[in-house]
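Enquirer: Sharing a sequence plus its predicted fold:
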Amino acid sequence: MHDRALPAAKPDGAVIFDSHCHAWRRWPYDARVPDPNHRGSIGGLLYELDAAGVDRAAVVCARIGAGSLANDDNNDYVAAAACRHPDRLVVMADVDSRWLPEHHTPGAADRLRGAAERYELTAFTHYVHDEDDGWFGSDDGAEFFGTAADLGLVASLSVSPSWFPAVGAVAAGNPTLPILLHHLGHLRLDDPAFGAARAGLLALADRPNVMVKVSGFHYLTTPSWGFPYPDVCERVLRPIAHAFGPHRLAWGSDFPVARQHVSYAQSLAMVRDHTPWWTDAERALVLGGSLGRVGLDGPHRSP
């Protein structure tokens, strides 16, 4: 039996902050797993954070699953854990994401305001369908994102490339609203429109409040377990790094969803060991410093 490797040393004062992970009371994807109450649990997440030497994590809530796999209470589950571990966890509550019946229906701004008050949020997440439905540019969408800006929230958005123009318009209309895009903008290398999609994402670098999560390498290429993902690094991450700068990028693990493709330690190594174009100081920004710039470095406050 091999001893588990010790976490790599960090520069004095550096904070490693996982910008994108999940936790669920029960595993929402497959009822056949032998450990449905642990596979996605807060306890499992905290174990990985400790083992990898990661200080904090933004837990992206996703109220997914049906029947015995349902997690309608995911916002409550994560918020309760953040109250128990205020120095470790930040809640990104799921507000009106695509799997919810209220998705893109009237009243979204009020629902966002209610969630912000209930959980004393600093951030929320919103997932949309693959194709842009025009809602970001609607009156309801404008009120939703305007409310987020007024409340001083950070918006963590899961969008495909078809939404990039709409994201740019939201960013321009709400210049004080930090927007974090999931998983390197979902730029799939096998997409026939990859070049245009990448150009669309790089154009968002002109909006200083748009940031990109350095996460989800496994979604962008085949095979999904091809660590250290050299093609994604060269064709996706490196151009993004040049356009946005390290202060607008944030590493994320996508744990525990990523575990069938890459280990938690490998997800961290993608930035720590496979980004020769960054200095140590720039790498420290991607691994945690950039999130402090947008106000995610304070402790969670108990409701």
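Expert: Sure thing, it's come through. Everything numeric in this text was worked out from a predicted model, so none of it was measured.

Enquirer: rest of the way, CA atoms for contacts and neighbours
Expert: Fine.

Enquirer: And the helices in the protein, which stretches?
Expert: Taking DSSP state H as the test, the helices found in the chain are 42-52, 74-84, 108-119, 139-150, 164-173, 194-203, 230-232, 238-244, 264-273, 280-284, 290-293.

Enquirer: dump the residue contacts of residue 74.
Expert: By Cα atoms under 8 Å, 6 or more residues apart in numbering, the contact list for residue 74 reads 23, 24, 25, 61, 62, 63.

Enquirer: that older thread, right, so of the helices of the chain, which gets closest to residue 96?
Expert: helix 108-119 (7.1 Å; Cα to Cα).

Enquirer: Thought residue 88 was touching residue 82, still the case?
Expert: Yes: Residue 82 is in contact with residue 88 according to Cα atoms under 8 Å; the separation is 7.3 Å.

Enquirer: Of these two, which one has the most company?
Expert: Shown here are residue 82 and residue 88; by other Cα atoms under 10 Å, residue 82 has more neighbours (24 against 21).

Enquirer: Distance of the closest residue to the more buried one other than its chain neighbours relative to residue 297?
Expert: Nearest residue to residue 82 in three dimensions, chain neighbours excluded: residue 89, at 5.0 Å (Cα to Cα, 6 or more residues apart in numbering). Between residue 89 and residue 297 the computed distance is 10 Å (Cα to Cα, to the nearest Å).

Enquirer: can you check residue 129 too?
Expert: Distance of residue 129 to residue 297, given as Cα to Cα: 30 Å.

Enquirer: quick one: which of the two has more around it?
Expert: Between residue 129 and residue 297, residue 297 has the larger neighbour count (other Cα under 10 Å), namely 22 against 14.

Enquirer: Contact partners for that one?
Expert: Going by Cα under 8 Å, 6+ apart, residue 297 touches residue 291.

Enquirer: count of neighbours near residue 32?
Expert: Neighbours of residue 32 under the rule other Cα under 10 Å: 8.

Enquirer: Let me know the distance separating it from residue 39.
Expert: Separation of residue 32 from residue 39 (Cα to Cα) stands at 12 Å.

Enquirer: what's the burial count for the residue nearest to residue 82?
Expert: For residue 89, the count of nearby residues is 27 (other Cα under 10 Å).

Enquirer: Alongside the first one, take a look at this:
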Amino acid sequence: MTVIDAHQHVWDLSVRDQDWIEGPELAPLRRDFTLDELRPQAAAAGVDATVLVQTICVPEETPEFLALAAADPLAAGVVGWTDLTSRAVGDTLAALRARPGGEHLVGIRHQVQGEDDPDWLLRPDVDRGLAAVAAAGLAYDLVLRPEQLPSAVAAARARPELTFILDHLGKPPVRPRAQDTWAADLRSLARLPNTVAKLSGLVTEADRCDWTPADLRPFVMTALEAFGPQRLMFGSDWPVCTLAADYGQVMDTTRELLAELAEHERAEVLGGTATRICNL
């Protein structure tokens, strides 16, 4: 079974500040994280390759990530960033694909979770950008707050030619009875055939000091029922996950939560879906 971590990050604070890392809760992340640090942890967890995902919305980061992927087989794919509202977005994507490592570009992401407009995804200029992402043969990663899920449903419905990948299951607050509205919106998204979701980021939405696999199980089961194994993919969200769990714990917990699936279904979530959807 090939295991793909479909969601991990790196950054070098001497190259660029990560201005979202602020406050005492995020202080452990205020240092450099590299593929060399991740490599032994991924190997110990039985992970064969990863997808490197953008962290901040600046144009310089994506070419740097593509260069990393070109030089390091651990990073099999890159989800980058470009300004979706730019009229030149199509040309920008073509230029990224033409760069060294450009064949590793598998998707685009924007920090929608940081936008004040709950319907940012539905703006005409953003929709034009999403059309360009689809035309380039790329997927679009959705990183958003639970209350933004309805606009994601509308955006995905309006662009059936584009594959939308929901990061972190839409970041539900992992606590009792938090599922009610989130689950209904998640199922609405899953009804659209051009949508996929990542089993990632849940440990940091739980009580970081006192979570158990049982806390995550209802959310994972809801996602499995809604999307099915062939439209779910595992992601560690390293190093953000280290606020609540180390890499091995995240992998072990995921395997525990998928234990009741048939072997071929586990293989889909742990690698097959990412390989197919991201063209790895």
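Expert: Cool, the structure landed. Because the structure is a prediction, the values reported are computed rather than measured.

Enquirer: related to what we said a few turns ago, what do we get in the second structure for the residue nearest to residue 82 of the first structure?
Expert: Using TM-score structural alignment, the equivalent of residue 89 of the first structure in the second structure is residue 76.

Enquirer: doesn't residue 53 make contact with its match?
Expert: No: assessed by Cα under 8 Å, residue 76 of the second structure is found out of contact with residue 53, at 11.2 Å.

Enquirer: And residue 50 of the first structure, what's its match in the second structure?
Expert: Per TM-score structural alignment, residue 50 of the first structure is aligned with residue 43.

Enquirer: can you tell me which residues contact the residue nearest the centre of the second structure?
Expert: A centroid search over the second structure (Cα atoms, centre = their mean) returns residue 167, at 3.9 Å, as the residue closest to the centre. Applying Cα under 8 Å, 6+ apart to residue 167 of the second structure gives the contacts 141, 142, 143, 144, 197, 198, 199, 200, 201.

Enquirer: could those residues be laid out in CSV, adding distance to residue 131 of the second structure?
Expert: Output for these, formatted as CSV (distance: Cα to Cα, whole Å):
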residue, distance to residue 131 of the second structure
141, 14
142, 15
143, 18
144, 19
197, 20
198, 22
199, 26
200, 26
201, 27
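
Enquirer: Just give me the match in the first structure for the residue nearest to the centre of the second structure.
Expert: Aligned counterpart of residue 167 of the second structure in the first structure: residue 182 (TM-score structural alignment).

Enquirer: Distance of its match relative to residue 161 of the first structure?
Expert: 11 Å.

Enquirer: One more: residue 53 of the first structure?
Expert: Where residue 161 of the first structure is concerned, residue 53 of the first structure sits at a distance of 33 Å (Cα to Cα).

Enquirer: and what of residue 195 of the first structure?
Expert: Applying Cα to Cα to residue 195 of the first structure and residue 161 of the first structure gives a distance of 11 Å.

Enquirer: higher neighbour count, those two?
Expert: A side-by-side neighbour count of residue 195 of the first structure and residue 161, using other Cα under 10 Å, places residue 161 first with 23 against 13.

Enquirer: who's in contact with the nearest residue to that one once chain neighbours are set aside?
Expert: Sequence neighbours aside, residue 197 is the residue nearest to residue 161 of the first structure in space, at 5.5 Å (criterion: Cα to Cα, 6+ apart). When contacts are counted by Cα under 8 Å, 6+ apart, residue 197 of the first structure touches 161, 162, 187.

Enquirer: what's the matching residue for residue 197 of the first structure over in the second structure?
Expert: Taking TM-score structural alignment, residue 197 of the first structure has residue 182 as its aligned residue in the second structure.

Enquirer: same check, this time on residue 271 of the first structure
Expert: Superposed on the second structure with TM-score structural alignment, residue 271 of the first structure falls opposite residue 254.

Enquirer: Could you name whichever residue is most remote from the centre of the second structure?
Expert: Distance from the centre of the second structure peaks at residue 87, with 25.4 Å (Cα atoms, centre = their mean).

Enquirer: counterpart of it in the first structure?
Expert: Mapped onto the first structure by TM-score structural alignment, residue 87 of the second structure lines up with residue 107.

Enquirer: Find me whatever residue is spatially closest to that match, sequence neighbours aside.
Expert: Leaving aside its sequence neighbours, residue 107 of the first structure sits nearest to residue 140 (Cα to Cα, 6+ apart; 7.4 Å).

Enquirer: Tell me how many other residues surround the one you found.
Expert: Neighbour number of residue 140 of the first structure under other Cα under 10 Å is 17.

Enquirer: Run through the residues that contact it.
Expert: Applying Cα under 8 Å, 6+ apart to residue 140 of the first structure gives the contacts 105, 106, 107, 108, 109.

Enquirer: Most widely separated two among the residues you listed?
Expert: The largest separation in the contacts of residue 140 of the first structure, counting by Cα to Cα, is between 105 and 109 at 10.2 Å.

Enquirer: Please pull up the equivalent of residue 213 of the second structure in the first structure.
Expert: By TM-score structural alignment, residue 213 of the second structure lines up with residue 229.

Enquirer: Hmm, residue 219 and its match touching each other?
Expert: No: Residue 229 of the first structure is beyond contact range of residue 219, at 10.7 Å (criterion: Cα under 8 Å).

Enquirer: aligned partner of residue 260 of the first structure in the second structure?
Expert: In the second structure, the residue paired with residue 260 of the first structure is residue 243, using TM-score structural alignment.

Enquirer: and what of residue 21 of the first structure?
Expert: For residue 21 of the first structure, the aligned residue in the second structure is residue 8 (criterion: TM-score structural alignment).

Enquirer: My read is that its match contacts residue 49, right?
Expert: No: the pair residue 8 of the second structure / residue 49 is not scored as a contact, 10.5 Å apart, by Cα under 8 Å.

Enquirer: Take the contacts of residue 197 of the first structure and write them to a markdown table, including distance to residue 121 of the first structure.
Expert: Shown next, in a markdown table, are those (distance: Cα to Cα, whole Å):
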| residue | distance to residue 121 of the first structure |
| --- | --- |
| 161 | 27 |
| 162 | 28 |
| 187 | 29 |
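
Enquirer: Contacts only, for the aligned partner of residue 195 of the second structure in the first structure.
Expert: Matched to the first structure by TM-score structural alignment, residue 195 of the second structure sits across from residue 210. Contact analysis of residue 210 of the first structure by Cα under 8 Å, 6+ apart lists 171, 178, 179, 180, 181, 204, 248.

Enquirer: just residue 92 of the second structure next, same as before
Expert: residue 82.

Enquirer: Against residue 7 of the second structure, how distant is it?
Expert: As defined by Cα to Cα, residue 92 of the second structure lies at a distance of 23 Å from residue 7 of the second structure.

Enquirer: Ok, residue 61 of the second structure next?
Expert: Taking Cα to Cα as the measure, residue 61 of the second structure falls 16 Å from residue 7 of the second structure.
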